[in-house]
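Peer 1: Sequence plus predicted model, see below.
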Amino acid sequence: MGPSAVDPDCAFCAIVSGGERASRVYEDDRVLAFMDIHPAAPGDLLVIPKAHVEGLEDVDEDLMAHLFRVVHLLTRGLRRSGLRCEGVNVFLADGEAAEQTVFHLHVHVFPRTWDDAFRLEVRWQERSRAALDDDAERIRAGLERGRHHPGQP
């Protein structure tokens, strides 16, 4: 699904339009950041494009770059806020298999402390150099198939 102004069934679009309340932290003409209503910790932020885009394939390069500039800015603000923040995780889930639950692209900015309960469970794999080289070749081929002009998805 390409970018559109709003999706009437999207909770984040309702926040953008003012139909749902949110504790707004940052806003410009393209991006909105607000406090997560179900935070992992105090200071847990969500950063979204104002236009409705579901995932990474739907957002153009300029908007994505701007979104991450705002994430960078907010990370600085979080670290200087006085809230407990000994580290930061930035997280983006793209698709159901990645556990995306709201299908409006969003970036989580999680403040971390040494004693928090935040965990990502990962089973790290061992891969041979030949398998890694094969994976790299497949991704390069995918880039060629999806070749686009800068600034376009």
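Peer 2: Looks like it arrived, so ask away. Numbering: from 1, shown residues only.
Peer 1: C-alpha only now, for contacts and for neighbours.
Peer 2: OK.
Peer 1: Now do the contacts for the most centrally placed residue in the chain.
Peer 2: Residue closest to the average C-alpha location in the chain (CA atoms, centre = their mean): residue 107, at 2.2 Å. Contact partners of residue 107, counting by CA atoms under 8 Å, 6 or more residues apart in numbering, are 46, 47, 48, 71, 90, 91, 92, 93.
Peer 1: Could you count how many residues lie near the residue nearest to the last one when sequence neighbours are not counted?
Peer 2: Taking CA to CA, 6 or more residues apart in numbering, and ignoring the residues beside it in sequence, residue 93 has residue 100 as its nearest neighbour in space, at 4.9 Å. Per other CA atoms under 10 Å, the neighbour tally for residue 100 reads 16.
Peer 1: and what of the one 3 residues further on?
Peer 2: For residue 103, the tally of surrounding residues (other CA under 10 Å) stands at 17.
Peer 1: By residue count, tell me the biggest helix in the chain.
Peer 2: When the chain is parsed with DSSP state H, its longest helix is helix 61-79.
Peer 1: buried stuff in the helix or strand that that helix is followed by?
Peer 2: Per DSSP states H and E, the first helix or strand lying C-terminal to helix 61-79 is strand 87-91. By neighbour count with 16 or more other CA atoms under 10 Å, strand 87-91 contains the buried residues residue 88.
Peer 1: what about versus this one:
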Amino acid sequence: MTSKRIPFDEAAYSHRSRTGPCFICRMLAGAPGYRHETVYEDDRHVAFLDKHPTLLGKLLVAPKLHIEDPVGGFTETAYLALQAVVHKVATGLRQVVPTERIYVYSLGSNQGNAHVHWHVAALPPGVPYERQQTNALLWETAGLLDVDEETTAALAEQLRAAISGG
């Protein structure tokens, strides 16, 4: 798969995330322009490919309900159910994409990207230590992977099969 990288317009992204509608809620509603490749879905959760990946196969996992507090917004049972989905998709990602380590983290803010979501990213083997961890994840240092729609669709299909156990 491609390793070509392209720059990321962080200012435009920041503006959209702070002033636009919730992209996860819009995606779930099927709004034009918000489509993502979904790789897992159940009645309460969704996992989909990140449109702005720094690592191949980078996924986002979110509750379908618009929740803004990544801990206090959940009962313990609901939180653990979401983490079970994170584990399920991370396991599938590891089967599809060469992986040295899986990164799992939650970002967002009450000021932008408020809908709780977890990032699941596979660090490929052989990345020099200086380019791992946050350096592999940040748009500013890593740039975006230039992945076309056909490759993204094929990757999503492989992930769906791995996650479903097929």
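Peer 2: Looks like it came in fine. Keep in mind it's a predicted model, so treat the numbers as computed, not measured.
Peer 1: Overlay the chains and give the TM-score.
Peer 2: Remark: TM-score between the superposed chains equals 0.64 [TM-score structural alignment, normalised by the length of the first structure]; 110 aligned residues with a CA RMSD of 2.2 Å.
Peer 1: which bit of the second structure covers the longest helix of the first structure?
Peer 2: Under TM-score structural alignment, helix 61-79 of the first structure corresponds to residues 76-94 of the second structure.
Peer 1: The matching stretch against the first structure, how far on average?
Peer 2: Superposing on the first structure and averaging over aligned pairs (mean CA distance after the TM-score superposition for the first structure), stretch 76-94 of the second structure comes out at 0.9 Å.
Peer 1: Output the contacting helices and strands for the longest helix of the first structure.
Peer 2: On a contact count with 3 or more CA pairs under 8 Å, 6 or more residues apart in numbering; DSSP states H and E, helix 61-79 of the first structure meets strand 45-49, strand 107-112.
Peer 1: Would you state the strands of the second structure in chain order?
Peer 2: Along the second structure, counting by DSSP state E, strands occupy 5-6, 38-41, 45-49, 59-63, 101-106, 118-123, 144-145.
Peer 1: and the second one, which residues are buried?
Peer 2: The one in question is strand 38-41 of the second structure. Using 16+ other CA under 10 Å as the test for burial, strand 38-41 of the second structure gives 38, 39, 40, 41.
Peer 1: The last one contacts residue 47, correct?
Peer 2: Yes: Residue 41 of the second structure lies in contact with residue 47 (CA atoms under 8 Å); the separation is 6.4 Å.
Peer 1: follow-up on the earlier one: how near is the residue nearest to residue 93 of the first structure to residue 139 of the first structure?
Peer 2: Distance, residue 100 of the first structure to residue 139 of the first structure, by CA to CA, to the nearest Å: 23 Å.
Peer 1: ditto for residue 93 of the first structure
Peer 2: For residue 93 of the first structure, the distance to residue 139 of the first structure - CA to CA - is 20 Å.
Peer 1: Tell me which of these two has more neighbours.
Peer 2: More neighbours surround residue 93 than the other of residue 93 of the first structure and residue 139, with 18 against 12 (other CA under 10 Å).
Peer 1: Would you mind measuring from the residue mapped onto the more buried one from the second structure to residue 115 of the second structure?
Peer 2: Using TM-score structural alignment, the equivalent of residue 93 of the first structure in the second structure is residue 107. Using CA to CA, one gets 10 Å for the distance from residue 107 of the second structure to residue 115 of the second structure.
Peer 1: got it, and residue 15 of the second structure?
Peer 2: Plainly put, residue 15 of the second structure is 16 Å away from residue 115 of the second structure if you go by CA to CA.
Peer 1: Repeat that for residue 161 of the second structure.
Peer 2: Distance, residue 161 of the second structure to residue 115 of the second structure, using CA to CA: 27 Å.
Peer 1: Looking at these two, which is more packed in?
Peer 2: Under the criterion of other CA under 10 Å, the comparison of residue 161 of the second structure against residue 115 puts residue 115 first, with 22 against 15.
Peer 1: Leaving out the residues flanking it, which one is nearest to that one?
Peer 2: Distances taken as CA to CA, 6+ apart put residue 68 closest to residue 115 of the second structure, at 5.0 Å, once the chain neighbours are dropped.
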